[in-house]
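Sequence and predicted structure below; questions after.
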Amino acid sequence: MFTGIIEAIGTVRALTPKGGDVRVYVQTGKLDLGDVKLGDSIAVNGICLTAVELPGDGFWADVSRETLARTAFIDFKAGSRVNLERALTPTSRLGGHLVSGHVDGVGEVLSREENARAVQFRIRAPRELARYIALKGSITVDGTSLTVNGVNGAEFELTIVPHTLGETIMADYRPGRQVNLEVDLLARYLERLMLGDKASEPSASGLTTSFLAEHGYLK
């Protein structure tokens, strides 16, 4: 688990094809690796990766085909800047929100506008994630815990203050960029719980308007 509070900006230094998937080397910059051991989890742009080698100034991790298919990892190349966060510990401050490091989908930055000292971004999420994105709710973008300041269908807006721009890779965002999205963990569990006994049925993939009406949530 993670908090979505980025600890450092790292740099992808190598991408090596290996047995049908990829091994990546990430140089971790100011991230303190003093207590990181082999097998520990580190979030890279919101993707939970396992450290398999620790050469000193970074770590190597294996990236599965599933991760390559479901995230914006495919856009990484040597020199790409990435957000880094070590896994949450029992004594960590939960400054953001609970983040699993399991990317739900890839979004696209649609616009970037100056807003006083902040920057306003508009991002389009995959349609199937729209129901989890709520005004003033939490969302994770490339591993960063953020507050949704506007919603219109599958599009949402973020207002990013100077500190966040300086401590994450969001300063690099331009229209057309692909970003990893993870929706609020509690929203996903709540949806599943509301299905009740129907959750055990093979076709129970999520809430529908007819289900909500049948159970008195819609009139």
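Noted; the coordinates are in hand.

Please make it C-alpha for all contacts and neighbour counts, starting now.
Fine.

Please, where are all the helices along this protein?
Ranges of helices within the chain are 65-70, 162-167, 185-194, 209-214, based on DSSP state H.

what about versus this one:
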Amino acid sequence: MFTGIIETLGKVKKLENDGGNLHLTIASEITPELKIDQSVAHNGVCLTVVSMDDDAYTVTAIEETLNKTNLGDLVVGDSLNLERAMKLGARLDGHIVQGHVDQTANCISIEEKDGSWIYGFAYDSTLNNVTIEKGSITVDGVSLTVVNSKKDSFSVAIIPYTHEHTRFHSYKVGTKVNLEFDVIGKYVSRLIEIR
């Protein structure tokens, strides 16, 4: 489980295809604190540390993960939002995030608003994921509050700290991002669908 509060940015050091899998080697300041078998969220995708070497560690994404996320689009040098799993008993500063990306979205607008930013995202609504006004959404692993919720799009407001310390400062219109919809909303949606 994660909170959606990004700890640091990592940098892709190496990418290696292995059948349908992709091994990602990530350089990060948190590497010395990691251990093999530990879960780390990469742009909101929970992946397991499989090896470590000095300032970098390696994780593996399987084909299904690559098909549902933006990890397959990465190139050496790209940055990633990183978060280690939450500690039991610690404050839950964001919201409950599983690290299981539901789908991707594309950035459709960026508007600077007197020191903050409004980012708009569009997603495929046929996958039955929904947002609600003032509900929670995770964009590339960042816990955010939905504004301007529509059937296939939404916006989020980004403060300067989040803009500077996450991948948001590198987004452009057209950037593909990972979305994890609110877990409670997903259960409610599924129950309604069953009835």
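Yep, it's here. The structure presented is a predicted model; accordingly, all values stated were derived computationally and were not measured.

Tell me how many other residues crowd the corresponding residue of the first structure for V76 of the second structure.
Counting by TM-score structural alignment, V76 of the second structure corresponds to A78 in the first structure. For A78 of the first structure, the tally of surrounding residues (other C-alpha atoms under 10 Å) stands at 13.

Quick check, A78 of the first structure in contact with V24.
No. A78 of the first structure is beyond contact range of V24, at 9.4 Å (criterion: C-alpha atoms under 8 Å).

residues shared between the contacts of the two?
Shared contacts of A78 of the first structure and V24, defined by C-alpha atoms under 8 Å, 6 or more residues apart in numbering, comprise V12, R13, A14, L15.

Need those residues in a markdown table (columns: neighbour count and distance to V99 of the first structure).
Shown next, in a markdown table, are the shared contacts of A78 and V24 of the first structure (neighbours: other C-alpha atoms under 10 Å; distance: C-alpha to C-alpha, whole Å):
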| residue | neighbour count | distance to V99 of the first structure |
| --- | --- | --- |
| V12 | 19 | 22 |
| R13 | 17 | 26 |
| A14 | 18 | 26 |
| L15 | 18 | 26 |
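
Kindly indicate which of those residues lies nearest R188 of the first structure.
When the shared contacts of A78 and V24 of the first structure are ranked by distance to R188 of the first structure (C-alpha to C-alpha), V12 comes first, at 31.1 Å.

Give the full set of residues in contact with the closest one.
Taking C-alpha under 8 Å, 6+ apart as the criterion, V12 of the first structure is in contact with V24, Y25, V26, Q27, F76, K77, A78, G79, S80, R81, V82.

before we move on, the earlier item: in strands, which of the shared contacts of A78 and V24 of the first structure fall?
Counting by DSSP state E, those place V12, R13, A14, L15 in strands.

any chance of those in TSV, plus distance to T209 of the first structure?
Output for those, formatted as TSV (distance: C-alpha to C-alpha, whole Å):
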residue	distance to T209 of the first structure
V12	44
R13	47
A14	47
L15	45
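
Which one of those residues is nearest to S100 of the first structure?
S100 of the first structure lies nearest to V12 out of these, by C-alpha to C-alpha, at 21.8 Å.

Name the nearest residue to that closest one, sequence neighbours excluded.
Once flanking residues are discounted, V12 of the first structure sits nearest to V26: 4.5 Å by C-alpha to C-alpha, 6 or more residues apart in numbering.

quick one: what's aligned to the one you found in the second structure?
Per TM-score structural alignment, the equivalent position to V26 of the first structure in the second structure is I26.

how many neighbours does that match have?
25.

my guess is it contacts D54, does it?
No. With contact defined as C-alpha under 8 Å, I26 of the second structure does not count as touching D54 (10.9 Å).

For R124 of the first structure, find the nearest of the helices of the first structure.
Ranking the helices of the first structure by proximity to R124 of the first structure (C-alpha to C-alpha) places helix 65-70 first, at 16.0 Å.

how close does that closest one sit to the second structure?
In the superposition against the second structure, helix 65-70 of the first structure averages 0.7 Å from its aligned positions (mean C-alpha distance after the TM-score superposition for the first structure).

Could you find the counterpart of K172 of the second structure in the first structure?
With TM-score structural alignment as the criterion, the equivalent of K172 of the second structure in the first structure is R174.

quick one, what contacts that match?
Each residue near R174 of the first structure by C-alpha under 8 Å, 6+ apart is listed here: V109, L110, S111, R112.

E108 of the first structure too?
With contact taken as C-alpha under 8 Å, 6+ apart, E108 of the first structure is in contact with I123, R124, A125, P175, G176, R177, Q178, V179.

Map the first one across to the second structure for me.
If I follow you right, that is I123 of the first structure. Taking TM-score structural alignment as the criterion, the aligned counterpart of I123 of the first structure in the second structure is F121.
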